[in-house]
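Participant: let me see the structure of the following:
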Amino acid sequence: MWNLNTGKYIGKPWWGHHSGVTDIEVTHRADGTPVFVTGTTDSRVRIWNLDTRKPVGKPLNTCFNCTVYGLAIAERGDGQRVVISAVARNFPLDDGSPPATLRIWNLEPGRPLGEPLTPEGDAYHVAVAATTDGDGTPVMVSGGDDRNVVVRGLDTGLPLGGPFTGHTGTISALAVGTREDGTPVVVSGSLDATIRMWSLA
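Facilitator: Okay, here's the model as predicted:
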């Protein structure tokens, strides 16, 4: 952790994972406690207290021998704050299990909500983001090796309309925002060397 005013790190490094950290999201719990969430190449997602520097609960195990490629924080329609993990296997298995999954976890007890969601296609890389669409519906947006951007209802996990198509390479990054006119958008970055913006209205 670094002080933005001085450019110096605060305290000692944080330890708690056994392999590389791939993503970090900062948020707060329902009681206002500041926390951050980490994902790694050891298949785990972990929640940390930003003030005490200690882990909150046990690690969330996403799947066997996977990499957490992306995390997103969101609030569902019922007010639950959740973390979404986008996970892909490090190598294919012969047991019929999907190569990539999206999973929604309750941020408070750290428990999964519903069953894992499977992106379309043989995705071994997946990105995720969360926002609300033009109607105010909480949504999550994912993309990966299938080159499509898919919008799902955060409460149901079901796709909302068809995918956004146009990329010719793996989608490696997603971000969400709002244009000056109030239009909610998702921005996608791809290994095809392009960046695209899509309207969620």
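Participant: going forward, measure contacts and count neighbours with C-alpha atoms only.
Facilitator: Will do.
Participant: tell me where this structure has helices.
Facilitator: For the chain, no helices are identified by DSSP state H.
Participant: break down it into its strands, ranges please.
Facilitator: With DSSP state E as the criterion, the chain has strands at 21-28, 34-40, 44-49, 60-61, 66-75, 81-89, 100-106, 126-132, 138-144, 149-153, 171-178, 184-190, 195-199.
Participant: on contacts alone, who are the packing partners of the fifth one?
Facilitator: Helices and strands in packing contact with strand 66-75 are listed as strand 21-28, strand 34-40, strand 81-89, strand 126-132; criterion 3 or more Cα pairs under 8 Å, 6 or more residues apart in numbering; DSSP states H and E.
Participant: with mean neighbour count as extra columns, can I get those in TSV?
Facilitator: Converted to TSV, the helices and strands packed on strand 66-75 look like this (neighbours: other Cα atoms under 10 Å):
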stretch	mean neighbour count
strand 21-28	16
strand 34-40	21
strand 81-89	25
strand 126-132	26
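Participant: closest to Ser199 out of those?
Facilitator: Ser199 lies closest to strand 126-132 among the helices and strands packed on strand 66-75, at 11.4 Å (Cα to Cα).
Participant: and the residue lying farthest from the centre of the chain, how far is that from Lys12?
Facilitator: Residue farthest from the centre of the chain, counting by Cα atoms, centre = their mean, is Thr6 at 30.2 Å. Going from Thr6 to Lys12 by Cα to Cα, to the nearest Å gives 16 Å.
Participant: this one next, for a side-by-side:
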Amino acid sequence: MIKDDQEAGPQTPVRFGAQLLPPLGRGRVSKVVCALVDDGRPVALTCDEGDRSVGVWDMGDHRQAGRPIKPRGHDPVWGVAYGELHGRHVAVLVGGGLWVWDLNERRQLSRGRVQPHPPGRREGAGQWAVACTQLDGRLVAVSGGYDCTVRIWDVATATQMGDPLCGHTGVIRSVACGVLHGHPIALTSGEDETIRIWDLERREQIGRPLTGHTGPIRAVACGQLDGRPIAVSGSRDHTLRLWDLAAPDPAGMLLRGHTKAVDAVALTTVAGRTVAVSGGEDVRVWDLRTSRQVGPPLFDGRDIAWVTSLACGTLHGTPDRARGLRRRSGTRVGSAGAPPHRLPRTHADCRRAAGELD
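Facilitator: This is a model prediction of the structure:
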């Protein structure tokens, strides 16, 4: 079971918040994902709310790597995921359909259309969220959206695998993939205030929905804590919950600190410890072994409105966080008591910041 312990062990560094790179682009970014390209370079994939394209950003030099990814036609793009398909680094886009793009050649490999909706389900083809995993030796994508169903796709052919999975009664806002008892699973969360766990091999829900949040759940992430499968969820009820997925009847441990809605969650490992990064009006870091917040909210000195997406990766050997910002409204990120960090504005600044953290 997950415990709120104070056991001795490697301590999570408190020097969170030093921004390594200037902001990526000037648009309104709603989703962000960490990825790789052929030579091993880390990149960030970002969904632009304005033109519904996906930008590819080289995290080493902070420049856009080639032209943005934009499917033909006028279909919107609302979500993006990363995967490796037969040795190719690919981006999977969802919105009015599903598209698979080669990140190195920057060309569309395939496109899938959303099949008819189950009887009694809300009309509307929009897929809002997507995540990739391996199933029976092939890359699959799991998506969810406005018709409240979960869909599994064969990425190689961009075709839907079987009928949609039903259970949610509200729009699905987040999808995460993981492993439970050696089997691939997907977690979905949404406006019905529940999280559901799906067995991807059997194509069925595992157990009862995870309940406890009292508002729409906009974010869920899946990972490991001391060898046990866990999930962390963020809700519009201003809280996060930590779930032990291996427990017979998981009960989410509350993580309090945010004073407004939590719309983004990501997991990573720092100094041997599993940490969660959560975002909304501000960005906070949590040591999941102690269930406590690490340091003050992250603050970079800019006025921004809301963090809608977070992703964790590695840059220069240092765990790094990329984040998506929905819009600007003059609201400062962080609290008045947060120690300010100088915002890098040039590539020389970026290199100096990276050297200070080494």
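Participant: on that earlier part again, contacting residues around the residue farthest from the centre of the first structure?
Facilitator: Listed by Cα atoms under 8 Å, 6 or more residues apart in numbering, the contact set of Thr6 of the first structure is empty.
Participant: residue in the second structure paired with it?
Facilitator: Mapped onto the second structure by TM-score structural alignment, Thr6 of the first structure lines up with Asp61.
Participant: where along the stretch 251-358 of the second structure do the strands fall?
Facilitator: 253-255, 262-270, 273-280, 283-287, 292-293, 307-315, 318-325 (DSSP state E, counting those that start in this stretch).
Participant: looking at those strands, which is nearest to Arg202 of the second structure?
Facilitator: Nearest of these to Arg202 of the second structure, taken as Cα to Cα: strand 262-270 at 26.7 Å.
Participant: the closest one maps to which residues in the first structure?
Facilitator: Against the first structure, there is no aligned range for strand 262-270 of the second structure (TM-score structural alignment).
Participant: tabulate the strands of the first structure in a markdown table, adding columns for distance to Leu113 of the first structure.
Facilitator: Shown next, in a markdown table, are the strands of the first structure (distance: least, Cα to Cα, whole Å):
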| stretch | distance to Leu113 of the first structure |
| --- | --- |
| strand 21-28 | 19 |
| strand 34-40 | 17 |
| strand 44-49 | 15 |
| strand 60-61 | 12 |
| strand 66-75 | 13 |
| strand 81-89 | 9 |
| strand 100-106 | 5 |
| strand 126-132 | 16 |
| strand 138-144 | 14 |
| strand 149-153 | 14 |
| strand 171-178 | 23 |
| strand 184-190 | 24 |
| strand 195-199 | 28 |
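Participant: Thr118 of the first structure is nearest to which of those strands?
Facilitator: Ranking the strands of the first structure by their distance to Thr118 of the first structure (criterion: Cα to Cα) puts strand 100-106 first, at 4.7 Å.
Participant: the closest one vs the second structure, average offset?
Facilitator: Compared with the second structure after the fit, strand 100-106 of the first structure shows a mean deviation of 0.7 Å (mean Cα distance after the TM-score superposition for the first structure).
Participant: and Gln134 of the second structure? What does it align with in the first structure?
Facilitator: Under the alignment (TM-score structural alignment), Gln134 of the second structure pairs with Glu75 in the first structure.
Participant: how near is the residue nearest to that match when sequence neighbours are not counted to Thr38 of the first structure?
Facilitator: Among residues not flanking Glu75 of the first structure along the chain, Arg81 sits closest, at 4.4 Å (Cα to Cα, 6 or more residues apart in numbering). When Cα to Cα is the yardstick, Arg81 of the first structure and Thr38 of the first structure sit 16 Å from each other.
Participant: and what of Gly70 of the first structure?
Facilitator: According to Cα to Cα, Gly70 of the first structure stands 9 Å off from Thr38 of the first structure.
Participant: need the residues touching each of these two.
Facilitator: Taking Cα under 8 Å, 6+ apart as the criterion, Gly70 of the first structure and Thr38 both touch Thr22, Asp23.
Participant: what's the closest non-adjacent residue to the residue mapped onto Ser199 of the first structure from the second structure?
Facilitator: By TM-score structural alignment, Ser199 of the first structure lines up with Asp244 in the second structure. Leaving aside its chain neighbours, Asp244 of the second structure sits nearest to Ile230 (4.8 Å; criterion: Cα to Cα, 6+ apart).
Participant: contacting residues for the one you found?
Facilitator: Cys222, Gly223, Gln224, Leu242, Trp243, Asp244, Leu245, Ala246.
Participant: how close does the corresponding residue of the first structure for the first one get to Asn61 of the first structure?
Facilitator: Alignment of Cys222 of the second structure against the first structure is given by TM-score structural alignment, with Val176 as its counterpart. Note on Val176 of the first structure: its distance to Asn61 of the first structure, by Cα to Cα, is 26 Å.
Participant: quick one: contacts for the equivalent of Gly57 of the first structure over in the second structure?
Facilitator: Gly57 of the first structure maps onto Ser110 in the second structure, with residues paired by TM-score structural alignment. Residues near Ser110 of the second structure by Cα under 8 Å, 6+ apart: Trp99, Val100, Trp101, Ala156, Thr157, Ala158.
Participant: mind doing that once more with 7 Å?
Facilitator: Trp99, Val100, Thr157, Ala158 (Cα atoms under 7 Å, 6 or more residues apart in numbering).
Participant: contact partners for the residue lying closest to the last one once chain neighbours are set aside?
Facilitator: On the basis of Cα to Cα, 6+ apart, the spatially nearest residue to Ala158 of the second structure that is not a chain neighbour turns out to be Gly112, at 4.7 Å. Counting by Cα under 7 Å, 6+ apart, Gly112 of the second structure makes contact with Gly97, Leu98, Trp99, Ala158, Thr159.
Participant: cool, thanks, signing off.
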